[in-house]
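1. sequence unknown, structure follows:
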């Protein structure tokens, strides 16, 4: 039965009207299941996202938070089918949308899932007018009856985001950052999507403009029953706009819970560190705040392997069996945790140096000399002078210039292969001449 359901889901060429219903009675709009995302191949492969899993329910704002480089945007771009999944799958309304899918389904996914990008300047075509930028999706999907209908839709959406119809004839460089982000928002909303991936849409804006854009997002959600995947690194903002929050660390989702649940019971140490870093508006309190630093070496996963487990209250945490038991005990006490500690006036707290334990690969990377670039010129020179290339590669290896070593070795090996092929052809030709 399960195999038939999987086959039906994989072969679907159109999206159903509604998604599957979860145990809590909510409709699951988007489901990310055990997703790995890898960049590069072979030795240079980097796993940016590891075994990520979460559901987004229809009508909610699900926020994905973490520090820069943690894999938030990578997941967001995988949802809109820009980044391919190396493993796992992404389902939309119960239909698999990752990997190779029918053209008709691909068009429906593009139509139903839109993205608002982080950089409002880079995401807009500088050579196109605002009118064309907003209308491009309408043209591609024929979402208007005639020219008058198109103009009406564009003018309505530009006014809804707080701009004027006369702005439609202008170009993006004539607007401020906040206005450009409104244009990007109008471009997404004119498609009437069901899910919007908002990739840090306010991080490049002034503080006064951020509230306006957030209010716009909430307004559209209320009026159009939108669902958001909101990507951010600022937990202070995320708390007030999110229904649920997922915390991601170096490509691994470590905690998922409802917004207030997560802030009252931040069980994973990394979540604790993120909340403790939220600035306090009072300068004196901020000065006396004790900052908690996350040290990943506190986890021992050598034997007892970690899992992503629901500990109750729809609260998921990443940890091994011992850690999960501790998290459950903390949660069962039902006493809100205090991730932010304030020193009392006059109290002196010794600043402890946090010893950071690096992995072998990270340690080797930090030891790498500054000029170890692995430039392509090392490969080219070693190709034409393979003997010198081999000698150079051994010298670089001894000096721990690993990138230069690999570049020289690669060029030298290719050079020797080419020389061997040329010699073989020459000897074969010479043999044929002698035989004749």
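-> Ah, there it is. The structure displayed is predicted, hence computed values, not measured ones.

2. okay, CA-based contacts and neighbour counts for the rest of this
-> Fine.

3. Run a quick neighbour tally on the nearest residue to residue 259 once chain neighbours are set aside.
-> Excluding the flanking residues, the one nearest residue 259 by C-alpha to C-alpha, 6 or more residues apart in numbering is residue 244, at 5.0 Å. Neighbourhood size, residue 244 [other C-alpha atoms under 10 Å]: 23.

4. adding another structure so you can compare the two:
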């Protein structure tokens, strides 16, 4: 087991890793930019190292700065959290070349799954169901138009190296294809340095279902059920829950086994999430995230496991602490993402927190790095916390979420808390009758 690990991240996820490590008796090193000198993760870690100015490329994305921090402090391993360098294959290779351990999958697995076309081909070969689409990159508009006519509209054009909703454009009809194709290519080039795109059939009313998998790197893997992340705004998840309200036990077992078997075959190590669109009883693979997800706490709640602890265990060479037949779902869990954003435009709202009070009580978890007097810097993602609730069933979880939101106080900046108060008044939220387009349509009518 490691004696000391470095967390190459910030905010609530850095705190999450520190807490798991502390329970395991492992010392932690926090890295921070000058803008984060007073951040909670810096205060909570056993040691801290300033790695540069506020701009991420000069601090949290700087390979030399992070490797140097390991060498200075004697850290043996690096936990990347999510975002930043968590899915950067080049960084993982450099970590390994320096005799350090990356707490996550191999560089090769990140590389394969980071390219959407290669990932789709790999999953198809492993028996994972995929969305109908092009057999690779689409180089010309004429080829795109021919594929659109063949598959039938609507179709979606996606940047091969895209993510976070960038580089994705829908062509509702043949007349939309040129605009969508050129825009997706341009966004792929400007955001990811790669203008290659591919085309898939666009499903009209799907849900976003993701399967949590975990491998030990030795040919063994399990699945920990699914999460429903259908409530999204501009392809960004807002509200996540487990288990999914539309998934049966039989569907869960079947698709879960397919996913676990797939990652076992490639000797995958650590946490991963295989994401699907789900429509009319069918699952269609869209991508695999080779890291811990923002919404991992809902899975932890219903299975009673610590996914970060397991990441650290298998990275050190230990076996997983559970097997598939030991994983049983207990109740229902919901997470809402709280952002420092001003409604109705969702514009970032950095600033000083004048008062902060986290909700508590049975079945309530608040993952946040906020505290009274903390100044949210303007340089990073606007996520300021995640409110997670757990109940015996979905109705109890929703009631608990409503109660916890009523206790939560975040003063000094604008937040998205009012959005969730409004959503909990909607019948569709309580019945679970929604798809990935529902929230966008609701916002058009109520907020935007």
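-> Perfect, I can see it now. As the structure is a prediction and not an experimental result, all values here were calculated from the model.

5. TM-score for this pair?
-> In this superposition the chains share a TM-score of 0.28, using TM-score structural alignment, normalised by the length of the first structure; 186 aligned residues with a C-alpha RMSD of 6.5 Å.

6. re the thing from before, hang on, isn't the residue nearest to residue 259 of the first structure packed against residue 61?
-> Yes - under the criterion of C-alpha atoms under 8 Å, residue 244 of the first structure makes contact with residue 61 at 6.7 Å.

7. on that earlier part again, ok, now how distant is the residue nearest to residue 259 of the first structure from residue 309 of the first structure?
-> 16 Å (C-alpha to C-alpha, to the nearest Å).

8. what does residue 221 of the first structure give?
-> 30 Å.

9. got it, and residue 269 of the first structure?
-> Taken as C-alpha to C-alpha, the span from residue 269 of the first structure to residue 309 of the first structure is 16 Å.

10. Show me the helices in the stretch 301-436 of the first structure, by range?
-> 321-332, 360-367, 376-384, 386-398, 402-435 (DSSP state H, counting those that start in this stretch).

11. Could you point out which of those sits nearest residue 137 of the first structure?
-> helix 376-384 (40.8 Å; C-alpha to C-alpha).

12. Mind giving me the packing neighbours of the closest one?
-> In terms of contacts (3 or more C-alpha pairs under 8 Å, 6 or more residues apart in numbering; DSSP states H and E), helix 376-384 of the first structure is packed against helix 386-398, helix 402-435.

13. want to try a markdown table for those helices, with distance to residue 154 of the first structure as columns?
-> Converted to a markdown table, these look like this (distance: least, C-alpha to C-alpha, whole Å):
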| stretch | distance to residue 154 of the first structure |
| --- | --- |
| helix 386-398 | 60 |
| helix 402-435 | 52 |
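
14. still on that earlier bit, mean neighbour count and distance to residue 55 of the first structure for the helices of the stretch 301-436 of the first structure - can I get that in a markdown table?
-> Formatted as a markdown table, these follow (neighbours: other C-alpha atoms under 10 Å; distance: least, C-alpha to C-alpha, whole Å):
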| stretch | mean neighbour count | distance to residue 55 of the first structure |
| --- | --- | --- |
| helix 321-332 | 15 | 21 |
| helix 360-367 | 10 | 32 |
| helix 376-384 | 20 | 44 |
| helix 386-398 | 18 | 47 |
| helix 402-435 | 16 | 40 |
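
15. can I get these in CSV with distance to residue 236 of the first structure?
-> Listed next are those as CSV, based on distance: least, C-alpha to C-alpha, whole Å:
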stretch, distance to residue 236 of the first structure
helix 321-332, 23
helix 360-367, 31
helix 376-384, 45
helix 386-398, 47
helix 402-435, 41
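
16. Among those, which comes closest to residue 248 of the first structure?
-> helix 321-332 (17.5 Å).

17. Leaving out chain neighbours, which residue sits closest to residue 209 of the first structure?
-> That would be residue 178: by C-alpha to C-alpha, 6+ apart, it lies 6.2 Å from residue 209 of the first structure.

18. what's the closest non-adjacent residue to residue 166 of the second structure?
-> Closest to residue 166 of the second structure by C-alpha to C-alpha, 6+ apart is residue 187, at 6.6 Å.

19. so the one you found touches residue 169, yeah?
-> No - using C-alpha under 8 Å, residue 187 of the second structure makes no contact with residue 169, being 9.7 Å away.

20. Who has more neighbours out of those two?
-> More neighbours surround residue 169 than the other of residue 187 of the second structure and residue 169, with 23 against 20 (other C-alpha under 10 Å).

21. Figure out the helix or strand that the more buried one lives in.
-> strand 166-171 (DSSP states H and E).

22. hmm, who's touching that strand?
-> 153-159, 162, 177, 180-181, 183-188, 191, 202 (C-alpha atoms under 8 Å, 6 or more residues apart in numbering).

23. please redo it, this time with the cut-off set to 7 Å
-> 154-159, 177, 180, 184-185, 187-188 (C-alpha atoms under 7 Å, 6 or more residues apart in numbering).

24. Mind checking which of these are in helices?
-> Mapping these onto helices (DSSP state H) picks out 177, 180, 184-185, 187-188.

25. In JSON lines: these, plus distance to residue 347 of the second structure.
-> Below are those laid out as JSON lines (distance: C-alpha to C-alpha, whole Å):
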{"residue": "177", "distance to residue 347 of the second structure": "30"}
{"residue": "180", "distance to residue 347 of the second structure": "25"}
{"residue": "184", "distance to residue 347 of the second structure": "23"}
{"residue": "185", "distance to residue 347 of the second structure": "26"}
{"residue": "187", "distance to residue 347 of the second structure": "21"}
{"residue": "188", "distance to residue 347 of the second structure": "23"}
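
26. and the two most separated of the residues you listed?
-> 177 and 188 (16.3 Å).

27. Thanks again, I'm all set now.
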